[in-house]
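Peer 1: Predicted model and sequence below, questions to follow.
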Amino acid sequence: MDAALPRTFEEFDEARRQAFVRVMDYKRTGGRLVGYLCSYTPLEVIDAAGAAAVGLCGTSPETIPAAEAVLPANLCPLVKSTYGFALSDKCPFTYFSDLIVGETTCDGKKKMYELLGELKDTYVLHLPPGRGRSWEADAWHEEVRLLKEELERRFDVEITDGALREAARRRNRLRRAVVEVLGLQRPCPPALGSTELLSTLMAGSFSLDVEAYAAQLEALAAERRAACEVGEGPVPPGAKRLMVTGCPLGGVLDKVGKTIEECGGVVVCPDDCAGERAASMPVDEGAPDILRAIADRYLAVDCSVMTPNDARLEGILRRVGQYRVDGVVEVVLTACHTFNVESARVAAAVEGSGVPYLKLETGYSHGDAGQVGTRIAAFIETL
């Protein structure tokens, strides 16, 4: 692909212009870019191929109308937004990606990839439906090996065990930095407000340099720890401590995270794909078979697409105690059937432990923002 801006460049505001320019400069210097769409994507394999991995999940309602010209309207907004950005050339990272790696998680995503493949080169990992049977781990290891071979062929490189171990070391440093930042939310009051915490974690999927982002988080943690030691911080002592779990929060960050903040609450534990449930799982850098260790780490992610998924419930209850959570808010994106069905078990587990629970089913549209705000305010008022 020529490293030139797409025809739609002039339509965007300054922030998007800067995003285009940054990734364009990366491509002009020979950088390879691989877009991914799920926390099951083994990023170490992409790193070891000498490429930058960048998240492509759509988080804006802007491109949904374009997507609905092709996709059904009653589909998950994340799926529609993601496809809409590719269809309209309105995402710099999608536009400049040499390859997009998808995965067979939900039905909406895996069928959307067939259409996405007509717009961009798309490689789909076939994820097992569970982890309890011996063949599932072997099948996933084979999928990760096939991805490795695809990247070697496409980029004309050899992905060595040494490169994989070095990639695991860098990614583990980033995971530790995320956990360190999240750890600052455990004291009372926590060190970061909801909006800052959620947007900081979300920014990680758009970083082209793993170690630079890890260093940024480490510096943030040091700065906020020092502020807390002298009694300074953005969160009032009486703020209600909330866990937010469920679907990815990128597209509802303002509607949920900012509203929680405005209503006297604070998100102390984001339990979505960017939160601790993924960051607390390192790769065993010293494993004899490093590719198998990488595959095993990613298969252990406890998304609602897995069945059974008891590990997610156990993790939620463990973190409720660790973060001294006053209440749990579960965000379910419209038409996300796996999280919607699983919410019944989450509610039973959380309420069974004596902690209040609120389920919010919403999309990217701001049409229900008032209703969502009212429900969040009423929930916090009862805590």
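Peer 2: That came in fine, so what should we check first?
Peer 1: Could you use CA atoms for every contact and neighbour count after this?
Peer 2: OK.
Peer 1: Can you tell me the SS state at Val54?
Peer 2: strand (DSSP: H, G, I helix; E, B strand; the rest coil).
Peer 1: tally of neighbours for it?
Peer 2: Applying other CA atoms under 10 Å, we find 22 residues neighbouring Val54.
Peer 1: Pull the residues that contact stretch 91-110.
Peer 2: Applying CA atoms under 8 Å, 6 or more residues apart in numbering, the external contacts of stretch 91-110 come out as 1, 3, 6, 16, 19-20, 23-24, 27, 32-38, 40-41, 54, 56, 75-76, 79, 85-86, 89, 113, 120-127, 305, 338.
Peer 1: among those, which are in helices?
Peer 2: Taking DSSP state H as the definition of helices, the contacts of stretch 91-110 contribute Arg16, Ala19, Phe20, Val23, Met24, Lys27, Val79, Phe85, Ala86, Tyr113, Thr338.
Peer 1: can you count the residues close to the third one?
Peer 2: Burial of Phe20 is recorded as 23 neighbouring residues (other CA under 10 Å).
Peer 1: Below is structure B, check it against A:
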Amino acid sequence: MTLHDLPDQFESFGDARKQGFIAVKDLKDQGKKVVGNFCTYTPVELFLAAGAVSVGLCAFSDETIPEAEKVLPGNMCPLIKASYGFAVTDKCPYMYFSDLIVGETTCDGKKKMYELLSDFKNVHVMQLPQTQKDEASRALWYSEVLRLKERVEEEFGVTIAEDDIKRAIRLKNEERELLKEFYELSRAVPPPMTGAEQLKVLYGSQFKFDIEEKNKELRETIDKLKAEAAVGAEKVPASSKRILITGCPLAGVTEKIVAAIEESGGVVVGYENCIGIKPNELLVDEEAEPYRAIADRYLQIGCSVMTPNDNRMALLSRLVKDFKVDGVVEMTLQACHTYAVETAAVRCLMQKGNVPFISVETDYSTSDAAQLKTRLGAFIEMIS
């Protein structure tokens, strides 16, 4: 097994979203139900237990934003505008083939966009608490999980048996454990992969719909990387500055952040973002009552919509140490107010730990790519 075996494995995940367009159509042709979702707070175990396929709908391209801006404000978050644009133009096969779309009230912009989306799509909105600190919030989220279960059963004409939900929990926990084992390989110095390669797997794994086959492929990817490390293969210079990325969801056009870092002598060793570490750190308790366990697990995700957001701060502190981070880069999307405001708390946290920190704001255009490379290049040089 040699290093040149690895790119194909990474490309399998890198191409998963495009290949998934055909795969999801094939699944629909076979009579499978498809549930589209926007957020890591969505308890996908319910869809798996109902025999349905779950797929992420957030868009990371500016292709349809002009169409969205015919309805939505121009100064709105690009993720919201892109997601609505792909829905209203039917340019996203995942959106097109979704029998049910599940949203959550993570921000004011998204929940108002769901109202517009429901005019032409079948939408279910989960009412997310704004804090993780009290029993009332815990009770509300538990009731929302049960309400979603009932909606799924009604929509798809099924009854989710206890064995079905327990099996779904086991499979998703296995996937999370494999993804965690995968990204924690980059705790090594030097890491066994670039940040771009790591992101391909983390993002692409969302678009592999056979979870057992996906878990098998993740296992193979991990084993290949471990085998290469065992014989001393290195593809990242040991001198590369180790960067952790945090902030808004990162994929598609925003991969320009990763490129700017890695073309400037850095290497991204971890992504705290929604598409990276944050949604995979916590497991569902397999011994507890299933729906209570699902609700409790999802509610503890450390997103900036939570107040206070202690869980994000605790996770960031641990990741900085575990991944031997030289610097932290926060990426915020324009008009994402919760992450923009929370930048002050993250900066303060990093200052207390003497960890170099920079926050950059961007959107889904490529017009700022050169400026980002200049700023992030200077940041890498500063910590060298």
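Peer 2: In hand now; what should we look at? Here the structure is a predicted model, which means the values were calculated and not measured.
Peer 1: Could you tell me the TM-score of the two chains?
Peer 2: The pair, once superposed, lands on a TM-score of 0.94 when counted by TM-score structural alignment, normalised by the length of the first structure; 369 aligned residues with a CA RMSD of 1.4 Å.
Peer 1: most surrounded residue in the ones in helices among the contacts of stretch 91-110 of the first structure?
Peer 2: Neighbour counts for those peak at Phe85, which has 25 neighbours (criterion: other CA under 10 Å).
Peer 1: what are the ranges of the strands in the first structure?
Peer 2: Here the first structure has its strands, by DSSP state E, at 32-36, 51-55, 99-103, 122-125, 240-246, 265-271, 327-333, 357-362.
Peer 1: Tell me which of these sits most buried.
Peer 2: Ranked by mean neighbour count, the strands of the first structure are led by strand 265-271 with a mean of 28 (mean count of other CA atoms under 10 Å).
Peer 1: quick one: that strand to strand 327-333, angle?
Peer 2: For strand 265-271 of the first structure against strand 327-333, the angle by axes from the mean of the first three to the mean of the last three CA atoms, to 10 degrees is 60 degrees.
Peer 1: Now strand 265-271 of the first structure on the second structure. Mean distance?
Peer 2: When the second structure is overlaid, strand 265-271 of the first structure sits 0.8 Å from its aligned residues on average, using mean CA distance after the TM-score superposition for the first structure.
Peer 1: and that strand, what does it pack onto?
Peer 2: helix 194-203, strand 240-246, helix 259-262, helix 276-279 (3 or more CA pairs under 8 Å, 6 or more residues apart in numbering; DSSP states H and E).
Peer 1: hmm, 7 Å instead?
Peer 2: Judged by 3 or more CA pairs under 7 Å, 6 or more residues apart in numbering; DSSP states H and E, strand 265-271 of the first structure is in contact with strand 240-246.
Peer 1: mean distance, the strand it packs on to its aligned residues in the second structure?
Peer 2: Counting by mean CA distance after the TM-score superposition for the first structure, strand 240-246 of the first structure comes out at 0.4 Å.
Peer 1: what does that strand contact?
Peer 2: Residues outside strand 240-246 of the first structure that contact it (CA atoms under 7 Å, 6 or more residues apart in numbering): 264-272, 325-332, 339, 380.
Peer 1: ok, so what distance separates Leu192 of the first structure from Asp209 of the first structure?
Peer 2: Going from Leu192 of the first structure to Asp209 of the first structure by CA to CA, to the nearest Å gives 24 Å.
Peer 1: again with Val45 of the first structure
Peer 2: Distance of Val45 of the first structure to Asp209 of the first structure, given as CA to CA: 15 Å.
Peer 1: between those two, who's got more neighbours?
Peer 2: For Val45 of the first structure and Asp209, the more surrounded residue by other CA under 10 Å is Val45, and the numbers stand at 28 against 14.
Peer 1: ok, now which ones touch that one?
Peer 2: Lys148, Leu164.
Peer 1: Adding distance to Glu314 of the first structure, write the strands of the first structure out as CSV.
Peer 2: CSV is the format used below for the strands of the first structure (distance: least, CA to CA, whole Å):
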stretch, distance to Glu314 of the first structure
strand 32-36, 27
strand 51-55, 27
strand 99-103, 25
strand 122-125, 27
strand 240-246, 13
strand 265-271, 12
strand 327-333, 14
strand 357-362, 16
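Peer 1: For Asn172 of the first structure, find the nearest of those strands.
Peer 2: Closest approach to Asn172 of the first structure among the strands of the first structure is made by strand 51-55 (15.2 Å; CA to CA).
Peer 1: Arg225 of the first structure maps to what in the second structure?
Peer 2: Using TM-score structural alignment, the partner of Arg225 of the first structure in the second structure is Lys226.
Peer 1: in the stretch 251-384 of the second structure, which spans are helices?
Peer 2: 256-262, 290-299, 310-322, 337-352, 369-383 (DSSP state H, counting those that start in this stretch).
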